[in-house]
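# mind folding the following:
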Amino acid sequence: MKTSEFLELLKENTNKSLVFEYQPGALVGANYHITEVKNISIDAVDCGAGTDAWKETIIQLWESPSEIGKRDYMSAYKALAILNKVDKIKPMEKNVEVKFEYSNATFHTAQLFVLGHQIKDDTVLFHLGVEKTDCKAKETCGVPETSAQTMETTCAPDSGCC
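Next up is the predicted model:
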């Protein structure tokens, strides 16, 4: 999901609670805060010597230990106010992927993609998830897309790839 799409959903649903599902059936606690917004520029080289560059917006969610048990989620209106304030200080790239950085005591720190969203009653629910790492140079390196075991044998240390 693009940052602009996320912001537009907030604008269209200001009176609703903003809820995040970080893995199936597990919600970020109502005690969450938006603690950081990052404008990220990635300049990368893959294992086949291909170069790439892109930008992302990372919104960090943090659960406040002093508010454990809180029942009311942040409203889309409040989140939008926070993000608009950030945008005035450090303008966000709007046409780039938005991700959410999150962790808790039982879930490792991860940058989560928006897999989808639902709007029902008084809630905007964003379904988040991880994407698996992948070899971007399969064709260059001659790696079939079949299995990780094939990749291990094809991308040996002296193969010139991976």
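# okay, CA-based contacts and neighbour counts for the rest of this
Noted.
# hey, where'd the strands end up in this structure?
With DSSP state E as the criterion, the chain has strands at 17-23, 26-27, 32-45, 51-63, 97-104, 107-120, 123-129.
# wait, E101 sits on Q60?
Yes - judged on CA atoms under 8 Å, E101 makes contact with Q60 at a distance of 4.5 Å.
# could you also give me the structure for this next sequence, so I can compare it with the first?
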Amino acid sequence: MNAIDKTNSTDISLGHLLDVLAVAPDAPLVFSYDGNPVRPGYHVTEVKAGMFSALDCGANPEAWSEIFVQLWDIDEDGRTHMPAGKFAAIIRKVSDHVQLEPTAKLTFEVSDGERPMALYCASAPRLVAGTFEVSLAARPASCKPRDRWLAEAKSSCCGRASTSSKCCA
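Sure thing, here's the model as predicted:
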């Protein structure tokens, strides 16, 4: 089975996230989604890893590994945002029990406990005024054959490709 790169341009890996956070472990780690930062009392409620095999709508086999970090966006006990080092310690604790591939696609599952959980991909963390900021963007559905076709058309020497795609064969 051929492995297809399923990452979006905004995706980062868990290894990249942890490498950047190691620069300033005491800095608060603030995720933002839907235009708002998570509340200071947020929890990392679950970290899970999976190996996936699939067949896309063009009958192309795909395989990838993915790590899901679940965030519960709450504010309780008057806490401040979690330090980057504490987030890294949680991940290290999980890796004692679950094999986490540092290069795996990273997906965040976020809910405030009332709205349904939603899936997000993360941008690279930025250290701004002593705080790590990580923007989470909704993870959209896509047609992988169409995405590959568009990427090939964009990179062709003349910038034009045929008008038919290899989608949904």
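# TM between them?
The TM-score (TM-score structural alignment, normalised by the length of structure 1) is 0.77; 143 aligned residues with a CA RMSD of 2.7 Å.
# to F6 of structure 1, which of the strands of structure 1 lies closest?
Of all those, strand 97-104 sits nearest to F6 of structure 1, with 7.6 Å by CA to CA.
# which other helices and strands contact the closest one?
helix 3-12, strand 51-63, strand 107-120 (3 or more CA pairs under 8 Å, 6 or more residues apart in numbering; DSSP states H and E).
# report the angle between that strand and strand 107-120.
Interaxial angle, strand 97-104 of structure 1 versus strand 107-120 (axes from the mean of the first three to the mean of the last three CA atoms, to 10 degrees): 120 degrees.
# what range in structure 2 does strand 97-104 of structure 1 sit on?
Counting by TM-score structural alignment, strand 97-104 of structure 1 falls onto residues 105-112 of structure 2.
# determine the number of other residues adjacent to the closest residue to S53 of structure 2 other than its chain neighbours.
Once flanking residues are discounted, S53 of structure 2 sits nearest to A63: 4.4 Å by CA to CA, 6 or more residues apart in numbering. A63 of structure 2 is flanked by 15 other residues according to other CA atoms under 10 Å.
# what's A63 of structure 2 aligned with over in structure 1?
By TM-score structural alignment, A63 of structure 2 lines up with A53.
# got the contact list for its match?
Contact partners of A53 of structure 1, counting by CA atoms under 8 Å, 6 or more residues apart in numbering, are S41, I42, D43, A44.
# corresponding residue for the second one in structure 2?
Residue correspondence, TM-score structural alignment: I42 of structure 1 in this structure matches F52 in structure 2.
# turn the helices and strands packed on strand 97-104 of structure 1 into JSON lines, including distance to C162 of structure 1.
What follows is those, written out as JSON lines (distance: least, CA to CA, whole Å):
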{"stretch": "helix 3-12", "distance to C162 of structure 1": "32"}
{"stretch": "strand 51-63", "distance to C162 of structure 1": "14"}
{"stretch": "strand 107-120", "distance to C162 of structure 1": "23"}
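# all good on my end, thank you.
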